[in-house]
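Trainee: From the sequence below, what's the structure:
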Amino acid sequence: MTRPLEPSLPDEFPADRALDVLIPTRNRPTELAVTLSGLAAQASAAGFGVVVSDQSDAAPPWTDPSVATMVRVLRHAGHPVRLTRRLPRRGLAEHRAYLLDQSAARYVLYLDDDVWLEPGTVDRLLTAITELGCGFVGNAVHGLSYLDDVRPETHEHYEEWSGPPVPEEVRPGTPEWNRARIHPAANLLHVTAERRLPDGQWRAYKVSWIGGCVLYDRARLRAAGGFDFWRRLSPRHQGEDVAAQLAVMRRYGGAGILPSGAYHLEAPTTVTERDVEAWEVVLADEAAREPATP
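Mentor: Next up, the predicted model:
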């Protein structure tokens, strides 16, 4: 029988850490164990820490032996892991805001609790954001059950950055908004196969937003407002990551990174109450604050 886990020690997360991985989770011990296993396989020189924040209806997932084991593997490899609970639930954006408050690292990687990362993914993302100097980079997640479902009409929305990303104001109804069409299913895998990149090479491409695996410059995310807009939302929302990324892109630019090493576990969602799009509320508030054109 597995022994109880220690939540963490405060001095394990120094302010000069390069990277913390932030994982919000709810009712997904099996998926979380797989997600943590992907992190444990990262031979990263960054010495990253991990913060898991749980909102499960019953016992926290680290009471499950598989999750507990992967936490211990990470700690044994020198990666501190902080285990927290954030209850009552106040919505996805508030949960992400809480996780951001747990870190003082240079960069924060928001990783969903149903995403497995192949080895080398974390270092590639860190290399990309360091070289590009933008507000965020991300790996869109692949759905391998769609591997044989090729959708060439979506590939036209792939466009690489020819230099460092620049600030963009991406809004609904614009061609830039349609960039998101390359991310569902296995579309990005098919785009990647067409590029035939040599091993070790990567490309930065233009995005509207990315879900599941996004690395932010933490200071820039905070300067753009972070997820503090949660106070203006009903708890029954989605699209909080879209709202945050639109704000960061507007100031600092952002990029997707190809190839992506993120794979979606394609598990059923645990967030079934999604009555509000957070980005719609945030954009409407911004429009209301803008001065009227004379």
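
Trainee: Every contact and neighbour count from this point should use C-alpha atoms.
Mentor: OK.

Trainee: How about residues contacting stretch 65-72?
Mentor: Applying CA atoms under 8 Å, 6 or more residues apart in numbering, the external contacts of stretch 65-72 come out as 2, 5, 29-30, 32-33, 36-37, 40, 61-62, 81.

Trainee: can you do 10 Å?
Mentor: Contacts to stretch 65-72, defined as CA atoms under 10 Å, 6 or more residues apart in numbering, come from residues 1-6, 28-40, 50, 52, 60-63, 73, 75-83.

Trainee: Please flag which of those sit within strands.
Mentor: Members of the contacts of stretch 65-72 lying in strands (criterion: DSSP state E): 50, 52, 81-83.

Trainee: hmm, back to that, give me the buried subset of the contacts of stretch 65-72.
Mentor: For these, a burial check counting by 16 or more other CA atoms under 10 Å picks out 28-40, 50, 52, 60-62, 73, 75, 79-83.

Trainee: Among those residues, which ones are in helices?
Mentor: Within the buried ones among the contacts of stretch 65-72, residues falling in helices by DSSP state H are 29-40, 73, 75.

Trainee: returning to that earlier point: for the ones in strands among the contacts of stretch 65-72, please prepare TSV with the additional fields distance to residue 223.
Mentor: Converted to TSV, the ones in strands among the contacts of stretch 65-72 look like this (distance: CA to CA, whole Å):
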residue	distance to residue 223
50	23
52	24
81	26
82	25
83	26
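
Trainee: Which of the residues you listed sits closest to residue 195?
Mentor: For those, the residue nearest residue 195 by CA to CA is residue 50; the value is 32.9 Å.

Trainee: contacting residues for that closest one?
Mentor: Residue 50 is in contact with 13, 19-23, 36, 39, 71, 74-75, 79-83, 103, 108-109, counting by CA under 10 Å, 6+ apart.

Trainee: cool, and residue 244?
Mentor: 93, 209, 221-222, 224-229, 278-279, 282.

Trainee: Now with 7 Å, please.
Mentor: Contacts for residue 244 (CA atoms under 7 Å, 6 or more residues apart in numbering) come out as 226-227.

Trainee: tell me which element it falls in.
Mentor: helix 240-252 (DSSP states H and E).

Trainee: Please apply the same query to residue 134.
Mentor: Using DSSP H and E, residue 134 is not contained in any helix or strand.

Trainee: Isn't it up against residue 256?
Mentor: No - between residue 134 and residue 256 there is no contact under CA atoms under 7 Å: 11.0 Å.

Trainee: Tell me where the stretch 151-294 of the chain has helices.
Mentor: Here the stretch 151-294 of the chain has its helices, by DSSP state H, counting those that start in this stretch, at 152-155, 187-195, 218-223, 240-252, 278-289.

Trainee: Residue 262 is nearest to which of those?
Mentor: Relative to residue 262, the nearest member of the helices of the stretch 151-294 of the chain by CA to CA is helix 187-195, separated by 10.5 Å.

Trainee: To compare against the first, here's the next sequence to fold:
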Amino acid sequence: MALVDVLIPTYRRKTGLALVLASLVNQTFQDFTVTVSSQTEAEDDYLESPEIRTLVQLLRLRGHTVRLLRHWPRHGMAEHRQFLLEQSQAPYVHFLDDDVVLEPEVMERMLQVIQREECGFVGCAAIGLEFINDVRPHELAWFEPWDGPVQPERWTPETIPWERHKVNNAANALHLAQRYCRDGQVIRYKVAWVGGANVLYDRAKLLEVGGFSWWPLLPVEHAGEEVLAQFLLIQRYGGCGILPSGTYHLGMPTTILNREHNATDLFAQLITQLDHTADNEQKG
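Mentor: Alright, predicted model coming up:
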């Protein structure tokens, strides 16, 4: 069994998938498997295209198990992530979106932090390089490094620190790393969530808070499923973002056009259920 299962949901993004797979080939950390799950329509299926096939063969040549799956019908991103989670067995699961490219040291840094902190997740914000000259002091002001170990943060729906998300906008993660990271230093910082593009989870902890199994409570068209999962993990185990991010957004258009329904609306219901379960376990 590998230490990390890399899980990649893909939909209508052949170029993006090829680039993220190429990023995996060159990682300094190499003890991982890869599972790609596509929901692209059959007539546009690209999993057997020359580009993807070559990169899959190269990953296998490097000793990695690679699985290419097609998952239908579509029930939304939460269900797709739950499906991928159910394919995993490793102690850690690394969700990667199909529209990012990673620097070679990214996975190694993330794994070192999550093993040391024993928290629920470690994420790297995706940097938009089109904003490289757009420095935003009003958003950088929300940057708050962890002083000491990463700890759980017990929020209510009314006290979620939503403003923290501003730290991960545009190219803020790059500007912060340029300012604070010296001589290979890795900085952990507080997040409300760190997005879903590049997040390493402790698999057992993610399963304990339900993974994405609450997907039937959502309509097919929804957003925010990774935000809700991270909310729940922060409550129990803590989570953090890290700098340098080394993660770059490819600038592709979103494939989630309807964002009227957000999974975060379920937070109050799910955290109440988890607290009730924990109370019963303590009494038992």
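
Trainee: rewinding a little: just to confirm, what residue range of structure 2 does the helix holding residue 244 of structure 1 align onto?
Mentor: Using TM-score structural alignment, helix 240-252 of structure 1 lines up with residues 225-237 of structure 2.

Trainee: List the contacts of residue 189 of structure 2.
Mentor: Counting by CA under 7 Å, 6+ apart, residue 189 of structure 2 touches 144-146, 240-242.

Trainee: again, 6 Å this time
Mentor: Listed by CA atoms under 6 Å, 6 or more residues apart in numbering, the contact partners of residue 189 of structure 2 are 144-146, 240-241.

Trainee: Trace it over to structure 1, please.
Mentor: Matched to structure 1 by TM-score structural alignment, residue 189 of structure 2 sits across from residue 205.

Trainee: Could you check how far its match is from residue 157 of structure 1?
Mentor: From residue 205 of structure 1 across to residue 157 of structure 1, the span is 10 Å (CA to CA, to the nearest Å).

Trainee: quick one: the most centrally placed residue in structure 2 and residue 62 of structure 2, what's the gap?
Mentor: Centroid-nearest residue in structure 2, with CA atoms, centre = their mean: residue 199, separated by 2.8 Å. Note on residue 199 of structure 2: its distance to residue 62 of structure 2, by CA to CA, is 23 Å.

Trainee: What of residue 201 of structure 2?
Mentor: In this view, residue 201 of structure 2 and residue 62 of structure 2 are 24 Å apart by CA to CA.

Trainee: Quick check: the aligned residue for residue 31 of structure 1 in structure 2?
Mentor: Using TM-score structural alignment, the equivalent of residue 31 of structure 1 in structure 2 is residue 16.

Trainee: Grab the nearest non-local neighbour of its match.
Mentor: residue 99 (4.6 Å; CA to CA, 6 or more residues apart in numbering).

Trainee: Give the equivalent position in structure 1 for that neighbour.
Mentor: Per TM-score structural alignment, residue 99 of structure 2 is aligned with residue 114.

Trainee: To what extent is that match buried, counted in neighbours?
Mentor: For residue 114 of structure 1, the count of nearby residues is 26 (other CA atoms under 10 Å).

Trainee: Which position in structure 1 pairs with residue 73 of structure 2?
Mentor: In structure 1, the residue paired with residue 73 of structure 2 according to TM-score structural alignment is residue 88.

Trainee: ugh, typo on my part, it should be residue 127 of structure 2
Mentor: Match for residue 127 of structure 2 (TM-score structural alignment): residue 142.

Trainee: State the distance from that match to residue 82 of structure 1.
Mentor: Counting by CA to CA, the gap from residue 142 of structure 1 to residue 82 of structure 1 is 28 Å.

Trainee: Next: residue 76 of structure 1.
Mentor: In terms of CA to CA, residue 76 of structure 1 sits 14 Å off from residue 82 of structure 1.

Trainee: Residue 189 of structure 1 too?
Mentor: Taking CA to CA, one finds residue 189 of structure 1 at 33 Å from residue 82 of structure 1.

Trainee: circling back: give the full set of residues in contact with the match of residue 127 of structure 2.
Mentor: Taking CA under 6 Å, 6+ apart, we find residue 142 of structure 1 in contact with 186, 263-264.

Trainee: and residue 95 of structure 2, that one's in a strand?
Mentor: Yes - applying DSSP: H, G, I helix; E, B strand; the rest coil, one finds residue 95 of structure 2 inside a strand.

Trainee: what about the residue lying closest to it once chain neighbours are set aside, how many neighbours?
Mentor: Nearest non-adjacent residue to residue 95 of structure 2, counting by CA to CA, 6+ apart: residue 7, 4.8 Å away. Other residues near residue 7 of structure 2 come to 24 when the count uses other CA under 10 Å.

Trainee: Give me the distance between the counterpart of residue 63 of structure 2 in structure 1 and residue 72 of structure 1.
Mentor: Under the alignment (TM-score structural alignment), residue 63 of structure 2 pairs with residue 78 of structure 1. Between residue 78 of structure 1 and residue 72 of structure 1 the computed distance is 10 Å (CA to CA).

Trainee: I figured the match of residue 99 of structure 2 hits residue 33, correct?
Mentor: No - Residue 114 of structure 1 lies out of contact with residue 33 (CA atoms under 6 Å); the separation is 9.0 Å.

Trainee: Distance check, the spatially closest residue to the match of residue 73 of structure 2 that is not a sequence neighbour against residue 93 of structure 1.
Mentor: Residue nearest to residue 88 of structure 1 in three dimensions, not counting chain neighbours: residue 55, with 7.7 Å by CA to CA, 6+ apart. Distance from residue 55 of structure 1 to residue 93 of structure 1, counting by CA to CA: 13 Å.

Trainee: the more surrounded of those two?
Mentor: Taking neighbours as other CA under 10 Å, residue 55 of structure 1 and residue 93 compare with residue 93 leading, 25 against 20.

Trainee: That one should be in a helix, yeah?
Mentor: Yes - counting by three-state DSSP, residue 93 of structure 1 is part of a helix.

Trainee: circling back to that earlier point, state the number of residues packed around the match of residue 73 of structure 2.
Mentor: 8.

Trainee: In contact with residue 46 of structure 2: list those residues for me.
Mentor: No residues are in contact with residue 46 of structure 2 under the rule CA under 6 Å, 6+ apart.

Trainee: swap in residue 62 of structure 1?
Mentor: If a contact means CA under 6 Å, 6+ apart, then residue 62 of structure 1 has residue 68 as its contacts.
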